[in-house]
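Engineer: Sharing a model prediction with you, sequence too.
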Amino acid sequence: MTEAVHQPEDLLRAVRAVGVSDERLLQAVRATPRAAFVPAGHEAHAYQDVPIPIGHAQVTTQPSLSATMIEGLDLSGDEHVLEIGTGLGFQTALLARLAADVVTIEMWPEIARQAGRNLARQGIRNVELRIGDGSGGVPDRAPYDAVIVSAAFPEVPAPLAGQLRRGGRLVQPIGPGGREKVVSFLRTATGLERARVLTPARFVRLHGQYGFPEA
């Protein structure tokens, strides 16, 4: 039996199916070719709504899950965004289309370099890509209007909460790694306020000084 060939519109349908309705976000998904952000040899799976391995026990975030998390940031277009975990840059590209600029940080240098090449080929220039420990954020570019964390930890690391502007939103999978609730937080005068649970999910662990220790 011949395997079904998936198209970009299949990904858009998958994103709509999980309840994402923000038209700007749906247009960003439509305009961003996921096939340009997957490892060589995985292009046939680019428009399936599945995570894809990228090395170092890391995987890309499932596109519908990325869209759900981004929608939870409630972006209007003029935000300064921090992304923890660049991966190969697909989620970064979506954020870049929806915000004024994005600072993104990736722990693995070769993954970060590939992400940089992927973004450059798509002409996306409002992204600053850093290599390092994302659990501590990027303090020299703070404060941020929104923060998105693509790895799991039982609580929001203090540096990430501290780098979020009052009134800003932070989305992170909360849990031990492998069984999480993705939660949207609002930064108030007194700290982070848990706004709502967006979805259950499975994520790799957030490692680093303010996350899980390296094995």
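Structural biologist: Thanks, I have the structure now. Numbering: from 1, shown residues only.
Engineer: use CA for all of it now, contacts and neighbours both
Structural biologist: Noted.
Engineer: tell me which residues in the helix ranked longest in the chain are buried?
Structural biologist: When the chain is scanned for its longest helix (criterion: DSSP state H), the result is helix 109-121. Judged by neighbour count using 16 or more other CA atoms under 10 Å, the buried positions of helix 109-121 are 111-116, 118-119.
Engineer: Same question for stretch 80-99.
Structural biologist: Using 16+ other CA under 10 Å as the test for burial, stretch 80-99 gives 80-99.
Engineer: pretty sure E128 is touching V103, no?
Structural biologist: Yes. Using CA atoms under 8 Å as the test, E128 is close enough to V103 to be in contact (4.8 Å).
Engineer: about what we covered before: mind listing which of the buried residues of stretch 80-99 are in strands?
Structural biologist: Of those, the ones assigned to strands by DSSP state E are 80-84.
Engineer: another one to put next to it:
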Amino acid sequence: MVSEQLESRGIRDERVLDAMRRVPREEFVRQSTRRNAYEDHPLPIDEGQTISQPYIVALTLQAAQLAETDCVLDVGTGSGYAAAVAAELAGRVISIERHPELAAAAESVLKRLGCDRVTVIVGDGTLGYPDLAPFDAIVAAAAGPRIPAPWVHQLAVGGRIVMPIGDSRFGQALTRATKSSDGALRRENLGAVAFVPLIGEYGVSDRS
């Protein structure tokens, strides 16, 4: 997976590559799809959600430029896989999931694997988590029409937001936004992607 899907497609951050090697992806997918766990495409999980393909997880975390002491807000826990990889790179990961069943399942797997740097919270991820702000990075596994305003307020100066922006009708672009000292965001387009919608007060309406 690392050599054929990540390094060959431009993932160069050695810390990200090592983290992807260490986290057992098969632990985060359904039993019926374990044989496909390391293939280069998303896989279905419960509640109509997916676990992102390995390359997208690596690209997102490489773009987030995580340091060992960073506090990261991970929006859209899903299976918990991306949070587990992020926890290999950062000091603390706060992961928010709107589906209680997914949150409970992810928390169980993370605890079993000893991922004690991840805290899973049930809630509206578009609101962020002000109790533990500011965050050094915010990463999202769902696409919204714009960056939620609470995330901008909760992001530290110099912090990075990496999220897909757009919708299924007009397409999505993985975007990195870095917060400058005056509070402005410098945006970079990292390429076309396809994600589930970011549901919440500052996202899109609930389609479930």
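Structural biologist: Perfect, I can see it now. Small disclaimer: the values here were computed from a predicted structure and weren't measured.
Engineer: May I have the TM-score of the superposed chains?
Structural biologist: The TM-score (TM-score structural alignment, normalised by the length of structure 2) is 0.95; 206 aligned residues with a CA RMSD of 1.3 Å.
Engineer: in structure 1, which spans are helices?
Structural biologist: Using DSSP H, helices in structure 1 cover 8-17, 23-31, 63-71, 90-98, 109-121, 158-162.
Engineer: Aligned against structure 2, show me the partner of Q114 of structure 1.
Structural biologist: By TM-score structural alignment, Q114 of structure 1 lines up with A105 in structure 2.
Engineer: Look up how far L132 of structure 2 lies from the nearest residue to that match once chain neighbours are set aside.
Structural biologist: If the residues on either side of it in the chain are set aside, A105 of structure 2 comes closest to S79, at 7.3 Å by CA to CA, 6 or more residues apart in numbering. S79 of structure 2 sits 23 Å away from L132 of structure 2, going by CA to CA, to the nearest Å.
Engineer: Likewise for V157 of structure 2?
Structural biologist: 15 Å.
Engineer: likewise S3 of structure 2?
Structural biologist: 36 Å.
Engineer: same deal with G144 of structure 2?
Structural biologist: When G144 of structure 2 is compared with L132 of structure 2 (using CA to CA), they lie 23 Å apart.
Engineer: who has more neighbours, those two?
Structural biologist: G144 (24 against 12; other CA atoms under 10 Å).
Engineer: That one -> structure 1?
Structural biologist: Using TM-score structural alignment, G144 of structure 2 sits opposite F153 in structure 1.
Engineer: could you measure its match against A99 of structure 1, distance?
Structural biologist: Between F153 of structure 1 and A99 of structure 1 the computed distance is 25 Å (CA to CA).
Engineer: Verify the contact between the match of Q114 of structure 1 and T77 for me.
Structural biologist: No. Using CA under 8 Å as the test, A105 of structure 2 is too far from T77 to be in contact (10.1 Å).
Engineer: what's near enough to touch L26 of structure 1?
Structural biologist: 12, 15-16, 20 (CA atoms under 8 Å, 6 or more residues apart in numbering).
Engineer: and of the residues you listed, the nearest to H56 of structure 1?
Structural biologist: V15 (27.0 Å; CA to CA).
Engineer: Check the burial of the corresponding residue of structure 2 for the closest one by counting its neighbours.
Structural biologist: Using TM-score structural alignment as the criterion, the counterpart of V15 of structure 1 in structure 2 is L6. Counted with other CA under 10 Å, residues neighbouring L6 of structure 2 total 21.
Engineer: measure L6 of structure 2 to I161 of structure 2 for me?
Structural biologist: 21 Å.
Engineer: Trace Y144 of structure 1 over to structure 2, please.
Structural biologist: Using TM-score structural alignment, Y144 of structure 1 sits opposite F135 in structure 2.
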